[in-house]
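S.K.: 3D model of this:
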Amino acid sequence: MSDSEIITILILFHLSGYRTLKAFYTQMICKEWRQHFPVVLSYNRFVEREQMVSLKLYFFLNNCCLGDCTGISIIDSTLIRVCHDKRSRRHKTFRGFATSGKGTMGWFFGFKLHIIINDRGEIVQWQLTPANTDDRTPLKNKKFTEKIFGKLVANKGYISRSLFEELFVDDIHLITRIRKNMKNSLMHLRDKILLRKRSLIETV
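M.R.: Prediction:
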């Protein structure tokens, strides 16, 4: 199986609606679409090869699949669970890359995906980090924000005075709701409307 076929399968999986890669691979690739993939690997071997093409997949996504910043962007992160935290010591596939992190459903072992989209719902930038990474950390990376300008809408997890000032210098206006224990501050009506659009990123 070629690298391009593996990348194609990974992209198809994310468009398929299947909840697990194993179910998609064994049911669709090995059976339904068998004629399109002359050489089919065992699932365990496919997972091993998956790691080998990750760099090529990264460059493909960054060069071919990203939208342009429109001046209105939304950022959020999502958890990618590799396995339950209690099974992390037995996990081999992403050993040395994945870490333990805590989400709304408790502790898990895996990664955190940080995504920035524009107001059309197109992905403008993304970054995969270990699960224990603070949501604000990627925004401190100039490479991550180099294409972003204008308004950047985020949830309360991105609140940071120093981060706000750092981004403002780079022509990025970070907009977040305030916490209940914070001093109330005036906000433009346009910014309040933009905060209501933050849910757009949940559809990506």
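
S.K.: from here on, contacts and neighbour counts on C-alpha atoms
M.R.: Noted.

S.K.: And I193, how far from I72?
M.R.: 12 Å (CA to CA, to the nearest Å).

S.K.: Identify the contacts common to these two.
M.R.: With CA atoms under 8 Å, 6 or more residues apart in numbering applied, the contact sets of I193 and I72 do not overlap.

S.K.: Who has more neighbours out of those two?
M.R.: I72 (18 against 10; other CA atoms under 10 Å).

S.K.: quick one, what contacts the residue lying closest to that one once chain neighbours are set aside?
M.R.: In space, I72 comes closest to K151 once its chain neighbours are excluded; the distance is 4.9 Å by CA to CA, 6 or more residues apart in numbering. Taking CA under 8 Å, 6+ apart as the criterion, K151 is in contact with G71, I72, S73, I172, H173, L174, I175.

S.K.: Another for comparison:
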Amino acid sequence: NYRAKIFRGYANIGYKATKKIYFYGFKVHVIVSDDGYILDYVVTKASVHDARETVELIENTHPSNYYLLGDEGYLGKELHQQLKQMGYELWTPYRKNMTGAKKHNDHQLMS
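M.R.: Down below sits the predicted model:
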């Protein structure tokens, strides 16, 4: 595969657990303002976990909104605690099989 040869050493294989699929390439981790402006971003190999880049992006950006929204890739007590110590509150939807998911993921609460 030509694309695989070009990015050898830079890209790699990642796994999307919610869809149970593997993919080859990169991930883009982005901090976006309430208005939709990109504040900071980083491109990593596909295998890098979403939460790993979050703290560094927040430290570099210092977003003015202290409430952050992330997807299921940002679930995890350790990340939530780290961000709380920095003064940020991270909200992530629960996975469907988690206790309290239906109430927590209510679309009216998220809007």
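
S.K.: Tell me the counterpart of the residue nearest to I72 of structure 1 in structure 2.
M.R.: Aligned counterpart of K151 of structure 1 in structure 2: Y67 (TM-score structural alignment).

S.K.: Kindly report the same for K112 of structure 1.
M.R.: Match for K112 of structure 1 (TM-score structural alignment): K27.

S.K.: Quick one: residues contacting C83 of structure 1.
M.R.: Contacts of C83 of structure 1 by CA under 8 Å, 6+ apart are H91, F108, F109, G110.

S.K.: Next, count neighbours for R120 of structure 1.
M.R.: Count around R120 of structure 1 with other CA under 10 Å applied: 14.

S.K.: ok, now how distant is the residue nearest the centre of structure 1 from I193 of structure 1?
M.R.: Centroid-nearest residue in structure 1: L113, 2.8 Å away (criterion: CA atoms, centre = their mean). Using CA to CA, we find L113 of structure 1 at a distance of 26 Å from I193 of structure 1.

S.K.: which bit of structure 2 covers the helix ranked longest in structure 1?
M.R.: Longest helix in structure 1 by number of residues (criterion: DSSP state H): helix 3-16. For helix 3-16 of structure 1, there is no aligned range in structure 2, judged by TM-score structural alignment.

S.K.: and that helix, what other elements does it pack with?
M.R.: Applying 3 or more CA pairs under 8 Å, 6 or more residues apart in numbering; DSSP states H and E, one finds that helix 3-16 of structure 1 contacts helix 21-24, helix 43-52.
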